[in-house]
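[1] with the input below, show me the fold.
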Amino acid sequence: MKARYTLFALLLAWYPASLLAQVTGTVQLGGHGTSEKDNPARAGEYSTTQSGPDAAVSLQYKADGFYLGLESLALSSDQQKHDLTFELGRMVRSHTTFSKLPHRLVHDSLANLAGAIADVKIVYATDMDPAARYGIRYDELTNHTDIQLPQAPWLTISTDYREQWRQGHVQALSTSHCYSCHVVSVTRSLDLHTKDAGISAQASFGGWHVKATVSSRDAREREGAPTRTYERAQHPSLRTPLFDDRVVFDERSGPLPYGWYPSQEKDTYRLAINNANVLGFSLALSATSSEISNTHTGNEVDYDGISLAL
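    Okay, the predicted model is just below:
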């Protein structure tokens, strides 16, 4: 289990002078110690197990027509959150967040898989890395910005941006069939990068709200998949090739990759129209069109949909 102890905390109030007189905020400094036993993935699945200093910062700066705010919390190198907000004369409103988070994963021992029955059907498992600890580090950057000009108060232009990194090691399983059900566990490196970007325009007039959005996603796996040469596909008792019509790969196919995280590209277009009172009814109409492609295989999927709610 995990125990967390707060060692000390110090609260500092900033009273800057002269040019920084409009800055207010607080700084908190502290430290923590962590111990663990048994299963750290269950005791601290999404929290740090590192001991050391931590800090929290909250700062605000206000001037004529301008606001800047910073909120920051750092508990360790793998658990942090930072928020930056700024406004410019109410014409531009922007919020940016960067966060880091650990995710510890359970290592399946595969001990529950061993078994056999009288006519020599066998299930067994091999763990190629039994002492491995699995986990993923999440890093995410997001930004949302609204632009609203005084000359067109009925119109709001918005942009959204998001990047996510997932890096670490996970348990990858593969199974040979027929002659024996042989499950093999290996350690798989993971390096997933996802990028989302979008822009939208929203207009409001006479009770109507119209919003058009265009967005794009690019998801990439930058580590190769593990490979395995599977055992010969034969009848488990007779050892004859009766399953050739149902098992399409075995040792004759050579090393084959498995556990793919397919890289994808996706473009989405959406139009939404809303009115809270149309002859006494609420109306919500939306249309969505998206194009998804798998960059590994070249497969593509198109989607078009319309919804109406009254």
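[2] contacts, neighbours, all on C-alpha from now
    Fine.
[3] on the three-state scheme, residue 42 is what?
    helix (DSSP: H, G, I helix; E, B strand; the rest coil).
[4] how near is it to residue 104?
    8 Å (C-alpha to C-alpha, to the nearest Å).
[5] those two: which is more packed in?
    Between residue 42 and residue 104, counting by other C-alpha atoms under 10 Å, residue 104 is the more crowded of the two (23 against 13).
[6] where exactly do the strands run in the stretch 101-250 of the chain?
    With DSSP state E, counting those that start in this stretch as the criterion, the stretch 101-250 of the chain has strands at 115-117, 121-127, 134-147, 155-176, 181-205, 208-221, 227-228.
[7] these: which one's closest to residue 282?
    Nearest to residue 282 among these is strand 208-221; the distance by C-alpha to C-alpha comes to 10.7 Å.
[8] give me the helices and strands touching that closest one, please.
    strand 181-205, strand 264-278 (3 or more C-alpha pairs under 8 Å, 6 or more residues apart in numbering; DSSP states H and E).
[9] in that strand, which residues are buried?
    209-221 (16 or more other C-alpha atoms under 10 Å).
[10] closest to residue 257 among the residues you listed?
    Closest to residue 257, out of all of the buried residues of strand 208-221 and judged by C-alpha to C-alpha, is residue 221, at 14.0 Å.
[11] here's the other one to compare against:
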Amino acid sequence: MLKNTPEISVIMSEFNTEPEKLEASIKSILDQTFTNFELIIVDDCGSNNLLEFTKRYNDRRIVILKNEENKGLSYSLNKAIENAKGDYLVRMDTDDYAYPDRISILYNFIKKNQQFAVVSSRAMEVGNGEDLGVLGKTGEKNSKSILSGDVPIHPGCIFEKRAIQTVGGYKEVKRAEDFALWCELLLNGFRIYVIEDILLNYNVDDEDYSKRTLANRRESLQAKFYYNKKLNGGKTGYVRIIKSVVAGILPVSFVKVYRKHFVLENEKKRK
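    Prediction:
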């Protein structure tokens, strides 16, 4: 039951999510074993009538904020943070699925390990109804980790709100707002950790792969060059950036095969 002041604010931004996925995502949060949270969903002016959509749940923990026009993910998440009442923020995407004890496990860990401002779980990447493999590597993330692509799962995180506000929230960088956030946190002395638990189904479809083109990654590449310099990534960092440029011109089919064999961990083998 929600107390007067929630301990956690779950923040989401919605834009044209398939209704079935949206319903499953919202329900997975409302059905959490941890209950003292608010669920802030920012309506970024898509085709879904989010206010009407959420009335079916009759759950006073849901807060709907609507942008005046389509503003994008960074703006919407910053709006949610500005209105959040909780001391901790939990990210959630509108097409992902949270396991029932996700918030409880993340909250208990970050409260017991307050040296970390961000804690992420790992996630099962899912595509077309199939488990593709485990995403994320356990342990603390430093500048070398982040610059090499060993990063937290953005929608799998719990954040200390104070830390996010200290660095000014999300930067307006398309397809790299999470990367920029990790770098800003590290530059300001905050620490990041990924736990072993798999607590989220992370949905990826063919459209997501098609967005990984060079044209769509221009701002992301600019951010990588900028933060490689700020975090002293050196020549090795620039080589990694060049590899990401190459990845942007490869066929989608090749990228999918590469991720399956070299990025995602096979949980059956791990066991």
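[12] where does the TM-score land?
    TM-score for the superposed chains, counting by TM-score structural alignment, normalised by the length of structure 2: 0.21, backed by 108 aligned residues with a C-alpha RMSD of 6.9 Å.
[13] ok, the closest residue to residue 104 of structure 1 other than its chain neighbours - contacts?
    Using C-alpha to C-alpha, 6 or more residues apart in numbering and skipping the chain neighbours, the partner closest in space to residue 104 of structure 1 is residue 135 (4.2 Å). Taking C-alpha atoms under 8 Å, 6 or more residues apart in numbering as the criterion, residue 135 of structure 1 is in contact with 102, 103, 104, 105, 168, 169, 170.
[14] the closest residue to the fifth one other than its chain neighbours: neighbouring residues, count only.
    Right, the one you point to is residue 168 of structure 1. Spatially, and ignoring its direct neighbours in sequence, residue 168 of structure 1 is nearest to residue 136 (4.4 Å; C-alpha to C-alpha, 6+ apart). With neighbours defined by other C-alpha under 10 Å, the count for residue 136 of structure 1 comes to 20.
[15] test my guess that residue 200 of structure 1 contacts residue 157.
    Yes: counting by C-alpha atoms under 8 Å, residue 157 is a contact partner of residue 200 of structure 1 at 5.9 Å.
[16] anything in contact with each of those two?
    Counting by C-alpha under 8 Å, 6+ apart, nothing touches both residue 200 of structure 1 and residue 157.
[17] how about the nearest residue to residue 169 of structure 1 once chain neighbours are set aside, what does it touch?
    Spatial nearest neighbour of residue 169 of structure 1, chain neighbours left out: residue 189 (4.6 Å); criterion: C-alpha to C-alpha, 6+ apart. Taking C-alpha under 8 Å, 6+ apart, we find residue 189 of structure 1 in contact with 167, 168, 169, 170, 223.
[18] immediately after the helix or strand where residue 56 of structure 1 lies, which helix or strand?
    Per DSSP states H and E: residue 56 of structure 1 is located in strand 52-63. Next helix or strand after strand 52-63 of structure 1 toward the C-terminus (DSSP H and E): strand 66-76.
[19] what comes into contact with that next one?
    Outside strand 66-76 of structure 1, the residues that reach it (C-alpha under 8 Å, 6+ apart) are 48, 50-62, 80-89.
[20] what subset of those is buried?
    48, 50, 53-62, 80-87.
[21] what ranges does structure 2 have for its strands?
    For structure 2, applying DSSP state E gives strands covering 8-14, 37-43, 62-66, 88-91, 97-98, 118-127, 130-135, 139-141, 157-160, 192-203.
[22] could you give the angle of the third one to strand 8-14?
    It stands for strand 62-66 of structure 2. Angle between the axes of strand 62-66 of structure 2 and strand 8-14 is 40 degrees (criterion: axes from the mean of the first three to the mean of the last three C-alpha atoms, to 10 degrees).
[23] show me what strand 62-66 of structure 2 is packed against.
    Short answer (3+ C-alpha pairs under 8 Å, 6+ apart): strand 62-66 of structure 2 packs on strand 37-43, helix 50-55.
[24] go with 7 Å
    Other helices and strands packing on strand 62-66 of structure 2, by 3 or more C-alpha pairs under 7 Å, 6 or more residues apart in numbering; DSSP states H and E, are strand 37-43.
[25] try the longest one
    Using 3+ C-alpha pairs under 7 Å, 6+ apart as the contact criterion, the neighbours of strand 192-203 of structure 2 among helices and strands are strand 97-98, strand 118-127, strand 139-141.
[26] buried residues in that strand?
    192, 193, 194, 195, 198, 199, 200, 201, 202, 203.
[27] what would the residues you listed look like in a markdown table with distance to residue 238 of structure 2?
    Formatted as a markdown table, the buried residues of strand 192-203 of structure 2 follow (distance: C-alpha to C-alpha, whole Å):
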| residue | distance to residue 238 of structure 2 |
| --- | --- |
| 192 | 23 |
| 193 | 25 |
| 194 | 25 |
| 195 | 29 |
| 198 | 32 |
| 199 | 33 |
| 200 | 32 |
| 201 | 32 |
| 202 | 29 |
| 203 | 30 |
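[28] closest one of those residues to residue 83 of structure 2?
    Set against residue 83 of structure 2, the nearest of the buried residues of strand 192-203 of structure 2 by C-alpha to C-alpha is residue 192 (23.8 Å).
[29] ok, now how distant is the closest one from residue 178 of structure 2?
    13 Å.
[30] again, but for residue 9 of structure 2
    18 Å.
[31] these two: which is more packed in?
    The residue with more neighbours, out of residue 9 of structure 2 and residue 178, is residue 9; 28 against 19, by other C-alpha under 10 Å.
[32] count of neighbours near residue 134 of structure 2?
    Neighbours of residue 134 of structure 2 using other C-alpha under 10 Å come to 23.
[33] wait, it touches residue 121, no?
    No: Residue 134 of structure 2 sits out of contact with residue 121 when judged by C-alpha atoms under 7 Å, with a separation of 10.7 Å.
[34] isn't residue 96 of structure 1 right up against residue 82?
    No: taking contacts as C-alpha under 7 Å, residue 96 of structure 1 lies outside contact range of residue 82: 8.2 Å.
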